[in-house]
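**Student:** Coordinates only, no sequence provided:
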């Protein structure tokens, strides 16, 4: 992890030199430009796109190197399967819980009730691209797409699941080779260090990317568009906040660490996700910080990239909440059985969604296309504010994966408590002393 300016010599870093402060100022400046000069703000989209492309450029090799060296360094292949199994149990439980919470909140609050929208009056041309992409995605196609056409193709296509698949296989292969693979592991470790240094360099451009992305969002869609769907936006943001601070907060406390401290530790990444509306923009930095916080490299390499496709808490809350909002707004009454069907379809369609802008809208289209009771045309109602909802989805997804990484590391008994305390409780007289951590859950009984 790159030290903040001044940290290496023991001096307190200047406030303006902190990345999170720079990103926060950039977001505020982007909002100001978008409000005062909408046309200028809308034209700044390339700044945000360029930064995201820079980060995506290094994501595939970073994931590959981290997973390969982590698995090969574990020695016992049973450990690999155990980590993967625990990660997927965690993902299944909490992603399903997020879907259920979204369903319950939508029934209680009913943000779309009383709108009485006629689906035939909606312009569906704007959502046709999303529905086409949703129809092109099937469960069989998704599973086959995990296998790349060529080894290099997984990297050139920027398919995280394909890179993950190759990395696991190659890591297992090196582990089976044994001592003869040590020279290769040494080289791969050195290359990984170089890529993490490259990430540190690229992150200095984060404020520029956040500024451009936020200016575009406000300039293009305008703050006025929020008023029309204020009830839906407020419901979604409050539900996501309750999920993070109540559900994930309880999970963090049970596992012996403070969620607030974790959010403080990841504040630069959280602001970056907020500014770019993409959790993928902070993926390399999250992996680096989770390792620095005492999570084993193999756990970080397995949980974080996989979580970006299978542990999307914010996207899941959005899917059931938005689906019921559309049903309520168009006057469609859904029985309990139909809502459970919607929940089941959402469980499947949400798996494999990449943590990038717009992915939630595509998975919503996929869900509604399988449940014809709710008109897909109703998606046009929320298209105008989807960008603002994407920010909340991305932040919730990001926090969920950070918590999952620490929890799985503790379940494995590999969490370095001293490193975690040092990361979450930095040596600062204004910060409380570290708290005691409970003993790790035994590997044989953890679920």
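**Tutor:** Good, I have the coordinates. The structure displayed is predicted, hence computed values, not measured ones.
**Student:** from here on, contacts and neighbour counts on C-alpha atoms
**Tutor:** Will do.
**Student:** What is the burial count for residue 272?
**Tutor:** 29 (other CA atoms under 10 Å).
**Student:** Now do the buried residues in the helix or strand harbouring it.
**Tutor:** Secondary-structure element containing residue 272, defined by DSSP states H and E: helix 267-276. Neighbour-count burial for helix 267-276 flags 267, 268, 269, 270, 271, 272, 273, 274, 275, 276 (criterion: 16 or more other CA atoms under 10 Å).
**Student:** where do the helices sit along the stretch 251-400 of the chain?
**Tutor:** Per DSSP state H, counting those that start in this stretch, the stretch 251-400 of the chain carries helices over the ranges 259-265, 267-276, 283-292, 297-310, 313-329, 336-349, 359-370, 386-411.
**Student:** swap that for the stretch 101-250 of the chain, sorry
**Tutor:** Shown for the stretch 101-250 of the chain, the helices assigned by DSSP H, counting those that start in this stretch span residues 128-135, 139-145, 153-156, 160-177, 182-202, 206-221, 225-228, 230-242, 249-254.
**Student:** got another, please set it beside the one above:
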């Protein structure tokens, strides 16, 4: 009896338990009272906006402390180069998998007679002008913080009072993380609001091609996680299943909020507790949030092929390579700008001059449902990246890690 009471007490005092309950309640409210469910949008949005206040300071502090903590600038450069090479290889592979899955499953290959094209110009008006890296950088706060933090960290290594500054920044880091810990107690409210709005707004019914696309996206990302990322981890004798289980609380937060940002600090803490070097985690994970978007890459490439199938537009092998090449560049940092996925897609469609840009209107109905898959895949991918770089640098300091295979 006491054991049962103890288990119930632990469950009801666990944040994961309440996030799961909140998700269920949100789904039920959105389904049975859709009007009230849609009103909950402000609750989910407010939670995400509250958490995003911490993202800038956390990225800045962790990267600066990570670089300054390494001391050896050659080491910083080496890890940075290895990280960028790893990011580019994996995200390019993700883009190729998205294209391959779309061609194999063909979610857009249906009778279009019952479908109506909506005007998508209001969602893609910004794509009418040429793509500008300067404009993209100026609108992407995450990239700006990354650049400033890297420069500051490098300069700090040459500062006479380096240790004093590091001590101050370390204290500020503890304060920021402690404050965020209290904010995360509101995660169930954020999950409830987001799920209630999603179900209340779009319901359970959708068009056949969009339903097929959504299923294809989830299947493809599951294969990518368990086969591709799983194989990478297995090379380092780590089980992907055990790794995912260790992040179950964070994954529920990502699932409920459709954003990987709220779980960023917890991911970094978990990776350090698993054995990854603090300095490597502080450099790799925040950078990966802009440059290692596996889920976003899969979705973007699959969406382009989906629209081509929807309009029955044949694409040559050269055009497919062009699409992958364009997305390799424009998808970087896409998760840091609200609605940037549509801008990236519109830019790609405009560049190849074959697929109608107005087809993006089709994606608006289920984009919210697929955002969970993108966020979860991005989240797990960045965790795997930190482990890979830590292992490669011999900075995986916990040989007794329970995730390691026999």
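**Tutor:** The structure has been received and is ready for your questions. As the structure is a computational prediction, the values presented were derived from the model and not from experiment.
**Student:** one step back: right, so the helices of the stretch 251-400 of the first structure: which one is the most enclosed?
**Tutor:** Of all those, helix 313-329 carries the top mean neighbour count, a mean of 27, counting by mean count of other CA atoms under 10 Å.
**Student:** In the second structure, which residue range corresponds to that helix?
**Tutor:** Against the second structure, the aligned range for helix 313-329 of the first structure is residues 294-310 (TM-score structural alignment).
**Student:** what's the mean distance for the matching stretch versus the first structure?
**Tutor:** Comparison of stretch 294-310 of the second structure with the first structure after fitting gives an average deviation of 0.9 Å (mean CA distance after the TM-score superposition for the first structure).
**Student:** Check the offset of that stretch from the chain's centre.
**Tutor:** 16 Å (CA atoms, centre = their mean, to the nearest Å).
**Student:** got it, and stretch 22-40 of the second structure?
**Tutor:** Worked out by CA atoms, centre = their mean, stretch 22-40 of the second structure lies 25 Å from the chain centre.
**Student:** Likewise for stretch 256-270 of the second structure?
**Tutor:** Using CA atoms, centre = their mean, the offset of stretch 256-270 of the second structure from its chain centre is 9 Å.
**Student:** The helix holding residue 272 of the first structure aligns to what range in the second structure?
**Tutor:** Under TM-score structural alignment, the match for helix 267-276 of the first structure is residues 248-257.
**Student:** What lies in contact with the matching stretch?
**Tutor:** Applying CA atoms under 8 Å, 6 or more residues apart in numbering, the contact partners of stretch 248-257 of the second structure are 15-16, 19-20, 23, 44, 48, 187, 190-192, 194-195, 260-263, 266-267, 372-373, 375-376.
**Student:** Now which residue in the second structure aligns to residue 351 of the first structure?
**Tutor:** Matched across to the second structure, residue 351 of the first structure falls on residue 332, judged by TM-score structural alignment.
**Student:** ok, back up a step: closest one to residue 301 of the first structure among the helices of the stretch 101-250 of the first structure?
**Tutor:** Relative to residue 301 of the first structure, the nearest member of the helices of the stretch 101-250 of the first structure by CA to CA is helix 160-177, separated by 8.8 Å.
**Student:** related to what we said a few turns ago, gap between the closest residue in space to the match of residue 351 of the first structure that isn't next to it in sequence and residue 401 of the second structure?
**Tutor:** Closest residue to residue 332 of the second structure apart from its sequence neighbours, by CA to CA, 6 or more residues apart in numbering: residue 291 at 5.1 Å. Look at residue 291 of the second structure and residue 401 of the second structure: by CA to CA, to the nearest Å, they are 28 Å apart.
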